[in-house]
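Model the following, please.
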Amino acid sequence: MTVQVTRTDGVTDEFARFGDRYVKHSDGSLEVVRAGTMQPATYPADGWTDVAGDEKRKPHRLFHHRT
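Model prediction:
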């Protein structure tokens, strides 16, 4: 799926590899994890305004432990 990131200057960056996903961090930064590469593309909290595409899912545990 394509991930499109709109930067604060209005330019849109497009990542079009199969398996590209984005991750929004709690500090407001954005990371685009690219399929087949080691280095993700990162944007600071004030460096992007909008993102569209597939969001990376959090891993699910196989067993749920009761507390």
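
contacts, neighbours, all on C-alpha from now
OK.

correct me, but Gln4 touches Phe15?
Yes: checked against Cα atoms under 8 Å, the pair Gln4 and Phe15 is within contact range at 6.4 Å.

Let's see this one next, to set against the first:
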Amino acid sequence: MTLPESVVLAAYIEQAGALQGLPVAAAYRDGVLVHLTVSAQMAELVMDFVLPDEAGIASVFVP
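Below is the predicted model of the structure:
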């Protein structure tokens, strides 16, 4: 059985905050969950985009 994405992300918010010693206050959890959900959706769009083989690698700026 797969958990809903919102449950997984809510657990991630709690665990990541605890791991870093920066817990997210209850008043902000819903907003953080919304932003993390949107970010995950945007990342999925980027990761699903297939680059053509002839796409070149971007150069790296070195000052």
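
Mind checking the TM-score on these two?
Once superposed, the chains reach a TM-score of 0.21 (TM-score structural alignment, normalised by the length of structure 2), with 29 aligned residues with a Cα RMSD of 4.3 Å.

Which one of Gln4 and Phe15 of structure 1 is surrounded by more residues?
Phe15 (21 against 18; other Cα atoms under 10 Å).

so is Val7 of structure 2 in a helix, a strand, or just coil?
helix (DSSP: H, G, I helix; E, B strand; the rest coil).

Now the longest helix anywhere in structure 2: buried residues?
Ordering each helix of structure 2 by length in residues (DSSP state H) puts helix 26-48 first. Residues of helix 26-48 of structure 2 classed as buried: Val32, Leu33, Leu36, Thr37 (neighbour count, 16 or more other Cα atoms under 10 Å).

Check the gap between the second one and Asp48 of structure 2 for me.
This points to Leu33 of structure 2. Plainly put, Leu33 of structure 2 is 22 Å away from Asp48 of structure 2 if you go by Cα to Cα, to the nearest Å.

which secondary structure elements does the one helix or strand Thr49 of structure 1 maps to contact?
Assessed by DSSP states H and E, Thr49 of structure 1 sits inside strand 48-52. Packing contacts for strand 48-52 of structure 1, counted by 3 or more Cα pairs under 8 Å, 6 or more residues apart in numbering; DSSP states H and E, involve strand 3-7.

Which elements pack onto the strand it packs on?
Partner elements for strand 3-7 of structure 1 (3+ Cα pairs under 8 Å, 6+ apart): strand 12-15, strand 48-52.

mind putting those in CSV, distance to Tyr22 of structure 1 included?
Compiled in CSV, the helices and strands packed on strand 3-7 of structure 1 are given as follows (distance: least, Cα to Cα, whole Å):
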stretch, distance to Tyr22 of structure 1
strand 12-15, 10
strand 48-52, 8
